[in-house]
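1. Got a predicted structure here, sequence first:
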Amino acid sequence: MTQTEDAFLVSLGTALPGDPVDNAQLAKTLGVSEEWIELFIGTKTRHFARDFATGEVRWNLADLAASAGERAMAAAGLDPSGIDFVVMGTATPDTLMPATVNHVTDLLGLDQIPTYQLQSGCAGAVQALDLARTLVTSTGATGLVIGGDVCSKHLDLRRDLASAAPSELVNYVLFGDGAGAAVLGPEPVGEAVALRRVLNRVTGLGRKPGQVIEWFGVADRDSDKQAINEDYKAIEESVPVMAGEILWELLGELGWSPEELNYLLPPQLSGVMTARIVADLDLPTAVEVSCVAETGNNGNALPFLQTERLLQQMASGQKALAVAVESSKWIKAGFALEKL
């Protein structure tokens, strides 16, 4: 067993399914106002794992996660023998059993290694990084960290939404599908970005969930319950406040001043919400790194999609901080990166 002080981001890969679907296509199919989507959500395009016209499933989560993992491994110059463990965060596994992470390892040719699947929403990718960082620093292993979601499988793209409740309608325009992956190791090679800190804490004691995704079985599959329920008002009120708390807690733990921060990766709820959060955080010297307006809210893929954009601009000595808030049971999450 080899212990190390830090874990390092060696490489990264992402996967988005199909062509982007813009607001005009979405509005026409769903029978909603294009202007409402643009003003209320502020997201311009998103990607779906299902054919938008026919509803046919073209990719599942394992397909997207394996594609992202393959790209991350190739960028690191690693074959399957170079990966010691896999950690995956998702809110939308393909099946309850087997765990989707094990389908992913099969597609990647990985075997005889530990695998972990964490069931969580927007914080799941950060939780996966947290566990992977612990494994790397305590054992010296090299691991593959994956985050992804296929949200569209919970939505009926062919139903009449004229009478849909706002808590249901918002999900049809907010979410997209995708996956991301990173190779995390004990040495500053490849991208040579140190993962300096990870924050992962549930804070929802006694609070009503801000988002619920139902899982229907044989007994209740004909239920009239909404598959996804979003308390958007509670999210609008709570997420900006929690984002500020996460930011200042991480800066305090790291001993970084706001002026030292070169990049901010804010929560990626929607184009409108993200813009509001960035304005509230008021970090004039930190460059915002966002993707949600182009990709949609694709859950656990988002931190990887943001980090991919970050790596294209990050220079030696620069620092970045990512903030993620999960509204399902109110989880504070985030991580800090420093380019060597």
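-> Sure thing, it's come through. Residues are numbered from 1 along each chain as shown.

2. going forward, measure contacts and count neighbours with C-alpha atoms only.
-> Noted.

3. and the spatially most central residue of the chain, what is it in contact with?
-> For the chain, Asn300 is the residue whose C-alpha lies nearest the centre (CA atoms, centre = their mean; 2.3 Å). By CA atoms under 8 Å, 6 or more residues apart in numbering, the residues touching Asn300 are 89-91, 121-125, 147-149, 179-180.

4. Next one for the comparison:
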Amino acid sequence: MSVVSTGAELPGDPIDNATLERLCGPLPDDVLAGIEVQRRHWIVDPETGAHRTGTAEMATAAARQALQRAGMAASEVELLVTSTASPDYPLPVVGTYVQQHLGLERCAVVEVRAGCVGAVQAMDYARRLLADGTYRTALVIGAESISPLLADVYLGGDPMAVRMRDRLTVYTFGDGAGAAVLRAGEEAPDSSPPASVFATQCLGGTRKPGMLVVGGGTDAPLAAQQQRRRLMDIRLDITGTAAFGPKVFVSGLKDMLDRSGLALEDIDACVLPEGNAEYFSREFEEAGLSAQDHATLQKSIVENLADVGATGSAAVPLALDAGWTSGRITPGDTVLLLAIEASRYLYAGLTLTWEAPTPARA
């Protein structure tokens, strides 16, 4: 399996921290430095909350860019795998709307409902169906629209009345979509780099969620949900994720190294949703990653958190696209995609040998 190309879509103009400070109040300097997000993109107008695009439209735009870079027509796509936790509708799934927008009358469509780990899981699912000959060409997309929940926190109110934990959520998240075109390839000889290896686990089966999106589900009667302070809400366990998140990351990293037979020194690009964030990388040594290994890992990290924020299912494909188009990821590189997700403390990892030549700059 080869990744032929990638694509990305970020809605609207970037929203800087000064804009959010005016709308929902400031964060302490140390907290703002800790999350490291300097700008993000939203599908909503931050001033009014009006929607300017949606999850399926962003996914389609990212897909079109990936197909254009691959020099492929949409009609060549046989398998479409999408991941999102914020679909336009509960049903039909986002992937079917992408199919519609691309003009595909018939196409295999599968959707993963997840956050950060979803795109990695989706890519592995597609990889397996390409490897066994079921399909030859696949399009994998991760897309997320979180801003409608964020704007609702502050619209129509006094910015200084917004609770600090809600401000942290508003500053942290962004919207976007990333896509990748995958093609089945010839079986590699024994002397070639190791084949792709995948691993995923949920480590939070006995823990309360690190992140919970409440509303719009079946946890309570609709009439009861409508009586809540907000119809939908994001709830973060900030203390829990800071303490347990590094353990999940280190567990995922060790699992991937064990399964692939790779050493940290062998990884040319480790693509993460938020690899350099201070709140994410603290306490790694306590979690089992030595200071030396941490330093080695830092040399290979590819991420773009400062520019896009935490974008859920879109995070890894957006970082992958940024790494490839900037020339950070080049042919022959051993690439590790590794995502962790706070919702129930999951990780998903996939190794790749990169083949796509760096695209020409626009």
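-> The structure has been received and is ready for your questions. Please read all numbers here as calculations on a predicted model, not as lab measurements.

5. Of the contacts of Asn300 of the first structure, which belong to helices?
-> Per DSSP state H, helices hold the following members of the contacts of Asn300 of the first structure: Gly124, Ala125.

6. Quick check: of the contacts of Asn300 of the first structure, which has the highest neighbour count?
-> With neighbours taken as other CA atoms under 10 Å, the top of the contacts of Asn300 of the first structure is Gly147, carrying 40 neighbours.

7. what's the counterpart of it in the second structure?
-> Per TM-score structural alignment, the equivalent position to Gly147 of the first structure in the second structure is Gly142.

8. Let me know whether that match touches Ser86 as I believe.
-> No: with contacts counted by CA atoms under 8 Å, Gly142 of the second structure stays clear of Ser86, the gap being 10.6 Å.

9. rewinding a little: after alignment, which residue of the second structure pairs with the residue nearest to the centre of the first structure?
-> Under the alignment (TM-score structural alignment), Asn300 of the first structure pairs with Ser313 in the second structure.

10. Under a three-state scheme, what state does that match occupy?
-> For Ser313 of the second structure, the secondary-structure state derived from DSSP: H, G, I helix; E, B strand; the rest coil is helix.

11. give the contact list for Val239 of the first structure.
-> Listed by CA under 8 Å, 6+ apart, the contact set of Val239 of the first structure reads Val325, Ser327.

12. which residue in the second structure lines up with it?
-> With the correspondence set by TM-score structural alignment, Val239 of the first structure lines up against Gly245 in the second structure.

13. The helix or strand hosting its match vs the first structure, mean deviation?
-> Per DSSP states H and E, Gly245 of the second structure falls inside helix 238-260. Compared with the first structure after fitting, helix 238-260 of the second structure has a mean deviation of 1.1 Å; criterion: mean CA distance after the TM-score superposition for the first structure.

14. On the C-terminal side of that helix, identify the next helix or strand.
-> Where DSSP H and E defines the elements, the next helix or strand beyond helix 238-260 of the second structure is strand 269-271.

15. And that following strand against the first structure, how far off on average?
-> Averaged over the aligned pairs, strand 269-271 of the second structure sits 1.9 Å from the first structure after superposition, using mean CA distance after the TM-score superposition for the first structure.
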